[in-house]
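Asker: structure, please.
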Amino acid sequence: MALKRIDVHTDDSDLALIKEAATRVGVSEAELIREGIHRIARVHRACDGPFVTDEETFDLGGHAT
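Answerer: As a prediction, this is how the structure comes out:
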């Protein structure tokens, strides 16, 4: 995956939390920021269709009410 350089502005308290977390888990601050961007992008991505199609489901024997 090719990485693009961007500028991100944040306040000092958030940056301090990122620095602390990066040290605690043993990764770079940039890696934590990339992970956060990836998680947010996945949560907010558009979905064009249903989660599953009728062909992907099967009857578990339950009774419809």
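
Asker: when you work out contacts or count neighbours from here on, use the C-alpha atoms and nothing else.
Answerer: Noted.

Asker: nearest residue to the middle of this protein?
Answerer: residue 39 (1.1 Å; C-alpha atoms, centre = their mean).

Asker: and the helix or strand that one falls within, how far from the chain's centre?
Answerer: Element membership for residue 39 (DSSP states H and E) is helix 29-43. When C-alpha coordinates are averaged (C-alpha atoms, centre = their mean, to the nearest Å), helix 29-43 and its chain have centres 6 Å apart.

Asker: and for comparison, fold this next one:
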Amino acid sequence: MALKKTTVMVDEADLALVKLAAAREGRPESEYFREAFHLAAVRTRRWDDAWDIPVLDYGHAVTAEEIDSVVRDGIADSGSDAG
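Answerer: This next block holds a predicted model:
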């Protein structure tokens, strides 16, 4: 990964918190800023293609009771596998 130097103005209170965390965890302050910058960059991503997310059709609206029943059955089944 090639790094590029830049200057950023930050809130003094935020900078103080980063300095404390860096000292406490023994990490360079720059790691915190690179991580924050990466999260900001990822947050701006957009995809042109539609996502192919399958739709499950049960032929009727699924009720809360049906969901509870399936979850209970799944928990019971996983409990019987332990041992």
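
Asker: so residue 10 of the second structure is in which element?
Answerer: Using DSSP H and E, residue 10 of the second structure falls within no helix or strand.

Asker: again with residue 13 of the second structure
Answerer: If you go by DSSP H and E, residue 13 of the second structure is part of helix 12-25.

Asker: list the buried residues of that helix.
Answerer: Using 16 or more other C-alpha atoms under 10 Å as the test for burial, helix 12-25 of the second structure gives 18-19, 22.

Asker: remind me, longest helix of the second structure?
Answerer: helix 64-81 (DSSP state H).

Asker: any idea how far it is from the chain center?
Answerer: Counting by C-alpha atoms, centre = their mean, helix 64-81 of the second structure is centred 27 Å from the centre of its parent chain.

Asker: again with stretch 29-44 of the first structure
Answerer: In terms of C-alpha atoms, centre = their mean, the centre of stretch 29-44 of the first structure is found 5 Å from the chain centre.

Asker: related to what we said a few turns ago, so which bit of the first structure is the longest helix of the second structure matched to?
Answerer: The counterpart of helix 64-81 of the second structure in the first structure, using TM-score structural alignment, is absent.

Asker: if you count contacts, what does that helix end up packed against?
Answerer: Using 3 or more C-alpha pairs under 8 Å, 6 or more residues apart in numbering; DSSP states H and E as the contact test, no helix or strand touches helix 64-81 of the second structure.
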